[in-house]
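Enquirer: Mind looking at a prediction? Sequence and model below.
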Amino acid sequence: MHLQGENLTGGYGGADILRGCTIGANKGEVAVIVGPNGAGKSSAMNALLGLLDLRTGNVTLGGQDITTLPPPQRVQAGIAFVPQTHNVFVNMSVEENLQMGAYLRDDDISGTMTEVFDLFPILKQKRRQPAGELSGGQRQQVAVGRALMTRPSALLLDEPTAGVSPLVMNELFARIVAVSRSGVAVLMVEQNARQALSIADSAYVLVTGENRHTGTGAELLADSEVRRSFLGG
């Protein structure tokens, strides 16, 4: 597993939110975390980012233990994160947003920007337009593109399709799959569970901070208990 959090237990200073959960993603694959509200999905992602106090468990990236690294060093090591909201600079152009994503780099970023424009052609068309003028789905593409400008080996997405139409959701999912197939490990928290599982190479159902179900997306879609409890039948 390229990025893995194993036996994660901890919280934000009070009661434990995570209770021994294990999550992760391989390069070239999409892993999805689903579950009810309050299940600890975003907290599990925060644990990988170093934003949650762990009492037990460890986080590894490319086989290296990064449990004690602060968040900025995890970004430098290869993890990129796209939060659910406030994830673009609305007054900056699309191109300026992408340039901001490369702020840690001191090399030529033009090749990476070309790759981002190839993945998200609409962004090339709108490269001079302020990000605040874009649709919700296009803003999400800017946010993902900006994260990719760091050349990450692992990309974490928190609710990337929140608030967009089903048509835009399907397009975003297709782009996310394309990102993974370029060799990035993608780990995504998603409320649209059925649709997310349909594109997932691996998936985790969390309940009260614990792994309730783990398998491929297809396996969990076919599981009668998962369908009944989490997918509406």
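Expert: Right, received. Where do you want to start?
Enquirer: use CA for all of it now, contacts and neighbours both
Expert: Noted.
Enquirer: residue ranges of the strands in the chain, please?
Expert: Assigned by DSSP state E, the chain shows strands spanning 3-11, 18-25, 30-34, 53-61, 64-65, 79-82, 154-158, 185-189, 202-207, 210-215.
Enquirer: Output the contacting helices and strands for the third one.
Expert: Counting by 3 or more Cα pairs under 8 Å, 6 or more residues apart in numbering; DSSP states H and E, the packing neighbours recorded for strand 30-34 are helix 166-181, strand 185-189, helix 193-199, strand 202-207.
Enquirer: out of the ones you listed, deepest packed?
Expert: Of all the helices and strands packed on strand 30-34, strand 185-189 carries the top mean neighbour count, a mean of 27, counting by mean count of other Cα atoms under 10 Å.
Enquirer: For that one, name the packing helices and strands.
Expert: By 3+ Cα pairs under 8 Å, 6+ apart, strand 185-189 packs against strand 18-25, strand 30-34, helix 41-49, strand 154-158, helix 166-181.
Enquirer: any residues touching the second one, and which ones?
Expert: In other words, strand 30-34. By Cα atoms under 8 Å, 6 or more residues apart in numbering, the list of residues contacting strand 30-34 from outside reads 24-25, 41, 176-177, 180, 185-191, 193, 196-197, 199-206.
Enquirer: one more structure, for comparison:
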Amino acid sequence: MLEISNICAGYGRTEVLHSLSISTGNSGILSILGHNGAGKSTLLRAAVGLIKPTSGSVKLFGQDVTSTSTHERVKLGMAYVPQGQQSFTQLSCMENLQVVADLQGRAGRERIAEALDRFPALTQVLDRQAGLLSGGQRQQLAIARALITAPKILLLDEPTEGIQPSVVAEIQRTIIDLANDGMSIVLVEQNIGFALEAASNYAIVARGQVVATGQGGETTVEKQEKVRESLAI
């Protein structure tokens, strides 16, 4: 579904990714692990088109999208939720959803209900200004907005970072449910246990390169230790 081949990318003269390659299946979760500064967020930004690689290629559903805009990639079925529980803080929760839905026509309005089914807690705060929501509520809102575009592949950057544990569990369940329903997900996650348990496959990034890969689906102590050893490379 997503194939990134030998990309080099960064910011100005600072190269962050060095001939990095990953690919996803048609469904399931690919967890991306790595320390801060390893290049994980840069990888997602390059995948969605916010950063243009200096070399290498990005293919989506077999189509080369290396030079296409973020908007075109969204139209093809990609959605991206960056770090930071981002929202339009002056708008209400419902208005945040409607901003995206209005761009989708009648289908978008129907998808608001579907997104709220994924995050029923949001139905209690639809009239509340997004800037007054808790961090967990804002993150749920950010993911719900992405789902309104009906993505086939969803890129999530640290979706549980800095969020209260009770909401973390809800977000984790939703991510797994989306994958079980046939969505392909690229998940950047610091929680090694969840990242391994939820993933079909995982990749460890260090210094802008993939240094290890493996199959997910389990989170034994031995496997977590093996991953931590790779993170130290």
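Expert: Yes, it's here. What you are looking at is a predicted structure, and each value in this text was computed from that prediction instead of being measured.
Enquirer: sorry, back to before: can you redo the strands of structure 1 as a markdown table with distance to residue 114 of structure 1?
Expert: Output for those, formatted as a markdown table (distance: least, Cα to Cα, whole Å):
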| stretch | distance to residue 114 of structure 1 |
| --- | --- |
| strand 3-11 | 26 |
| strand 18-25 | 26 |
| strand 30-34 | 23 |
| strand 53-61 | 27 |
| strand 64-65 | 30 |
| strand 79-82 | 19 |
| strand 154-158 | 19 |
| strand 185-189 | 20 |
| strand 202-207 | 29 |
| strand 210-215 | 35 |
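Enquirer: so which of those comes closest to residue 134 of structure 1?
Expert: Closest approach to residue 134 of structure 1 among the strands of structure 1 (Cα to Cα): strand 79-82, 17.2 Å.
Enquirer: ok, and what's touching that closest one?
Expert: Against strand 79-82 of structure 1 from outside (Cα under 8 Å, 6+ apart): 49, 143-144, 147-148, 150, 152-158, 160.
Enquirer: Can you say which of those are buried?
Expert: Neighbour counting with 16 or more other Cα atoms under 10 Å marks 49, 143-144, 147-148, 150, 152-158, 160 as buried within the contacts of strand 79-82 of structure 1.
Enquirer: sorry, back to before: Serialize the helices and strands packed on strand 30-34 of structure 1 to JSON lines and add fields for distance to residue 53 of structure 1.
Expert: Listed next are these as JSON lines, based on distance: least, Cα to Cα, whole Å:
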{"stretch": "helix 166-181", "distance to residue 53 of structure 1": "29"}
{"stretch": "strand 185-189", "distance to residue 53 of structure 1": "20"}
{"stretch": "helix 193-199", "distance to residue 53 of structure 1": "27"}
{"stretch": "strand 202-207", "distance to residue 53 of structure 1": "19"}
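Enquirer: hmm, back to that, I'd like the helices and strands packed on strand 185-189 of structure 1 as JSON lines, with distance to residue 66 of structure 1 appended.
Expert: Shown next, in JSON lines, are those (distance: least, Cα to Cα, whole Å):
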{"stretch": "strand 18-25", "distance to residue 66 of structure 1": "14"}
{"stretch": "strand 30-34", "distance to residue 66 of structure 1": "20"}
{"stretch": "helix 41-49", "distance to residue 66 of structure 1": "9"}
{"stretch": "strand 154-158", "distance to residue 66 of structure 1": "13"}
{"stretch": "helix 166-181", "distance to residue 66 of structure 1": "22"}
